[in-house]
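[1] What would the 3D arrangement of this be:
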Amino acid sequence: MSAAPGRPKQTRTAALQGEGSPVNTAPLSVEQIPAGVVTLADHEAHARTRLDDNAWAYFSGGAGDEFTLRANCSAWNERLLNPRVLQPLAGGHTRVKLLGRTLAHPVLLAPVAYQRMAHAGGEVASAYAAAALGAGMVLSTQASFPLETVADAIAADPIRGPLWFQLYIQPDRGFTRELVQRAERAGYEALVLTVDAPTSGARDRERRTNFHLPAHISAVNLAGMAAPAQRTLQPGQSALFDDLLATAPTWEDVAWLQSITRLPVVLKGVLHPDDARQAAALGVGGVIVSNHGGRTLDTLPATASVLPRIVQAVAGELPVLVDGGIRRGTDILKAMALGASAVLVGRPYLYGLANAGALGVAHVLRLLRDELEIAMALCGCRTLAQAGPHLLFRPD
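    Coordinates of the predicted model:
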């Protein structure tokens, strides 16, 4: 793949330091982790000082009263670890296998739209960081950099994790097909179909701030797509159900997507066991237990609570990933003990991006990796293959 016009090729170290690339907009020549930032919670607190009210409402807000947003984090905290002592730990590691690849650790960057609102480097900076730390990355359909530019930035990196493309099926199925073909040509290794957001949630924070995209930021990968024809509604018809959702995707569209691509299709947003079983019956590549970070429908259960049911429903037929509320390495270990194949993080790395560009994202990933190793060692767990329900404390 050729380099994107106007963006010089550079080493991974230079990219992380913000040298000679769009990932550096700080007043210092080299971006640094802010003093005192040593946890993901610290990154969040500092990012609030870096993001304006408009961007903060978009990235941090949830739907409705944000019950699910809060529950995602608290549900992991409520699960307690049950360590073993004096276990052999020499040769331990965090490696896992996922969709035919061996990953250095089970952490992927979840799809987050419009990352240039947080930092000029946007998704390119996040991709550099993911590659440097061996993490997987899922690029959003609504990325603020072209999907080809992001893929090209890390294509030659020998230690990078998998690069997946998150997809919203568009009303124009022909445009969707072209988008899939672009992702295939660019070297993406899987399609992550978001299935839990046929419409946006009622996000009160965004409404209070009158959220709007800055003039220089857009969903560039959707450029050129024709606007759907507006339907004439009859009296009593709904503008949502009878117009906007008239072409909403169904299970038939999942099968159609599988028929037009050679890439595995992973369904993101599965919470019901019956949906998990239907996904397995279709032979999808995997499912992601997700409530969209609490951004779509409020009062959904926390993903930590749903994960065991989905794992049981698919009975090992396909990988089960989980996102939502992961803030510590202990959360990752708990997810693996509950049967997850890997986890995704969203808001935490966005906060790192806002704080220090690619270096901030890398710092978030490093913290999670280090904390995971510590948690494993202190639980007597040498590899993640040894993680299971026995690692979780159950009171009598």
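[2] going forward, measure contacts and count neighbours with C-alpha atoms only.
    OK.
[3] Can you tell me the SS state at the spatially closest residue to Leu378 that is not a sequence neighbour?
    Nearest non-adjacent residue to Leu378, counting by CA to CA, 6 or more residues apart in numbering: Pro83, 6.8 Å away. Following DSSP: H, G, I helix; E, B strand; the rest coil, Pro83 is assigned to coil.
[4] OK, contacts around Pro83?
    Applying CA atoms under 8 Å, 6 or more residues apart in numbering, we find Pro83 in contact with Leu378, Cys379, Gly380, Leu391.
[5] from these, which single one is nearest Thr13?
    Minimum distance to Thr13 across the contacts of Pro83 is 31.9 Å, recorded for Leu378 (CA to CA).
[6] Just list the residues touching that closest one, thanks.
    Applying CA under 8 Å, 6+ apart, the residues contacting Leu378 are Pro83, Arg84, Val85.
[7] do you know how far it is from Leu81?
    Separation of Leu378 from Leu81 (CA to CA, to the nearest Å): 10 Å.
[8] Please apply the same query to Trp256.
    For Trp256 relative to Leu81 (CA to CA), the value is 43 Å.
[9] For the two, indicate the residue with more neighbours.
    Leu81 (21 against 13; other CA atoms under 10 Å).
[10] what's the closest non-adjacent residue to the more buried one?
    Leu81 sits nearest to Leu392 (CA to CA, 6+ apart), 4.5 Å away.
[11] Can you get me a residue count around the one you found?
    By the measure other CA under 10 Å, the count of residues near Leu392 is 17.
[12] again, but for Asp42
    16.
[13] what about the strands in the chain?
    Under the criterion DSSP state E, strands of the chain are mapped to 96-98, 101-103, 107-109, 136-139, 163-167, 191-194, 265-268, 286-289, 320-323, 342-345.
[14] this one next, for a side-by-side:
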Amino acid sequence: MTVDEVRIRARERFKGICRVCKFCDGVACAGEVPGMGGVGTGTSFKNNIKALEKYRVNLRVIHDITEPVIRTQIFGKELSMPILGAAVAGGKINFRGYFTEEEFVSSQIEGAVSAGTIAMTGDGGDPTLFTTGLESLKNAGCSGIPVIKPRKTRDIIKRIKDAEKFDITAIGIDIDAAGLINMTRMGQYVGPMTVSDLKEITSSTKLPVVLKGIMTVEDALAAVEAGIAGIVVSNHGGRALDFTPGTAEVLPEIADAVKGKITILADGGVRYGIDVLKMIALGADAVLIGRPVAIAAVGGGARGVEMVYNKMADELRSAMILTGCRDVNSIDRKILRCHFVALSDE
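    Predicted coordinates:
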């Protein structure tokens, strides 16, 4: 089985839900939510791609680096690469029930573990989604990061207590799902949260708490104030609010404000190892990948997912050699050309 074969099978199995385009840029699937597209005009999804494309990388090859180290630690967990699986769930809604949630989530988790990294699991309008993710982690005998929607504080704490019974690395809150209409239509509350809410949550558990959906310096600083262990700079893959900036556009200013105070993860438009390199250069400690993993899970199960991780890892190593980066910690903005130029279209 090859990556190309996985993509061909995924295109057949998706039955039009995802076209598995040669380059996944949000154009063909704009507005297809539920589905794999971006909300509304799809501009936020497309902006993720455009923001990364704006950055150029300096080729530097007069050095002695032949075997760059891509291993890293996130929340005390040793990972083979600075690439984790984003929480992609809700197959019954987004994929019209063509795939069982167990099949889909297990493939994501097992593929990540085989590649030496970890995956996040999700939550949704169907309350069983969260427990399905936990059970899949247990069945795989591995760690991971379960992610909870921004429910009432007491409901989040209850789910954290359920998650603490499992061997997990951290717990996440998908705060960028605060306006998710599908959740409210299914009778599941979601909404914004205050610093006070977040402090109550972080004080209720010894697990690191990760807040996903940070797109401004103000929210990043509020997360630090609340005792959050990590943030994900993310616009929910362009599926929450139309016309947001791309994540690579806001990542540098957020990193400048909170780097070293909190773990910084980022997602949005990461398709190749060079994208991972750019995100880390812009201030991320590691990145999350969502759609590439979802496509691989549908087309090739756990093996397909593992292949995607390994392909990105190989691309990252090559890019590090060609930019003179010895390890993940040595990747910085010096490898980017004109990173200070405004990201407006010319």
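[15] about what we covered before: identify the residue of structure 2 aligned to the residue nearest to Leu378 of structure 1.
    Mapped onto structure 2 by TM-score structural alignment, Pro83 of structure 1 lines up with Leu59.
[16] swap in Ser74 of structure 1?
    That one, Ser74 of structure 1, aligns with Lys50 by TM-score structural alignment.
[17] show me what contacts the counterpart of the residue nearest to Leu81 of structure 1 in structure 2?
    With TM-score structural alignment defining the correspondence, Leu392 of structure 1 maps onto Leu336 in structure 2. Going by CA under 8 Å, 6+ apart, Leu336 of structure 2 touches Tyr55, Arg56, Val57, Asn58, Lys278, Ala281.
[18] just those residues now: which is nearest Val224 of structure 2?
    Ala281 (21.5 Å).
[19] Tell me the residue in structure 1 aligned with that closest one.
    So, by TM-score structural alignment, Ala281 of structure 2 is matched to Ala337.
[20] re the thing from before, take the strands of structure 1 and write them to JSON lines, including distance to Val314 of structure 1 and mean neighbour count.
    Compiled in JSON lines, the strands of structure 1 are given as follows (distance: least, CA to CA, whole Å; neighbours: other CA atoms under 10 Å):
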{"stretch": "strand 96-98", "distance to Val314 of structure 1": "16", "mean neighbour count": "16"}
{"stretch": "strand 101-103", "distance to Val314 of structure 1": "21", "mean neighbour count": "15"}
{"stretch": "strand 107-109", "distance to Val314 of structure 1": "21", "mean neighbour count": "26"}
{"stretch": "strand 136-139", "distance to Val314 of structure 1": "23", "mean neighbour count": "26"}
{"stretch": "strand 163-167", "distance to Val314 of structure 1": "22", "mean neighbour count": "26"}
{"stretch": "strand 191-194", "distance to Val314 of structure 1": "18", "mean neighbour count": "24"}
{"stretch": "strand 265-268", "distance to Val314 of structure 1": "13", "mean neighbour count": "26"}
{"stretch": "strand 286-289", "distance to Val314 of structure 1": "9", "mean neighbour count": "27"}
{"stretch": "strand 320-323", "distance to Val314 of structure 1": "8", "mean neighbour count": "28"}
{"stretch": "strand 342-345", "distance to Val314 of structure 1": "15", "mean neighbour count": "24"}
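[21] just to revisit the earlier point, turn the contacts of Leu336 of structure 2 into a markdown table, including distance to Ser143 of structure 2.
    Output for the contacts of Leu336 of structure 2, formatted as a markdown table (distance: CA to CA, whole Å):
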| residue | distance to Ser143 of structure 2 |
| --- | --- |
| Tyr55 | 34 |
| Arg56 | 36 |
| Val57 | 34 |
| Asn58 | 36 |
| Lys278 | 27 |
| Ala281 | 27 |
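[22] Helices of the stretch 101-250 of structure 1, start to end?
    For the stretch 101-250 of structure 1, applying DSSP state H, counting those that start in this stretch gives helices covering 122-132, 147-154, 173-186, 204-209.
[23] Burial-wise, tell me which of those helices comes out on top.
    Most buried of those by mean neighbour count (mean count of other CA atoms under 10 Å) is helix 122-132; its value is a mean of 29.
[24] which outside residues touch stretch 331-341 of structure 1?
    76-77, 79, 81, 96-98, 106, 304, 307-308, 311, 319-322, 326, 342-343, 372, 375-376, 384, 387-392.
[25] For Ala63 of structure 1, see how far away the residue nearest to Leu378 of structure 1 is.
    Distance, Pro83 of structure 1 to Ala63 of structure 1, by CA to CA: 36 Å.
[26] repeat for Gly286 of structure 1
    Distance, Gly286 of structure 1 to Ala63 of structure 1, using CA to CA: 26 Å.
[27] what span of structure 2 lines up against the longest helix anywhere in structure 1?
    As assigned by DSSP state H, the longest helix anywhere in structure 1 is helix 347-378. Aligned by TM-score structural alignment, helix 347-378 of structure 1 falls on residues 291-322 of structure 2.
[28] nearest spatial neighbour of Cys325 of structure 2, skipping sequence neighbours?
    Using CA to CA, 6+ apart, the closest residue to Cys325 of structure 2 is Ile331 (5.8 Å).
[29] And Ser136 of structure 2, by the same measure?
    Nearest residue to Ser136 of structure 2, sequence neighbours excluded (CA to CA, 6+ apart): Ser106, at 5.5 Å.
[30] Who are the contact partners of the aligned residue in structure 1 for the one you found?
    Matched across to structure 1, Ser106 of structure 2 falls on Val124, judged by TM-score structural alignment. Residues near Val124 of structure 1 by CA under 8 Å, 6+ apart: Val23, Phe145, Thr149, Val150, Ala153.
[31] Many thanks, have a good one.
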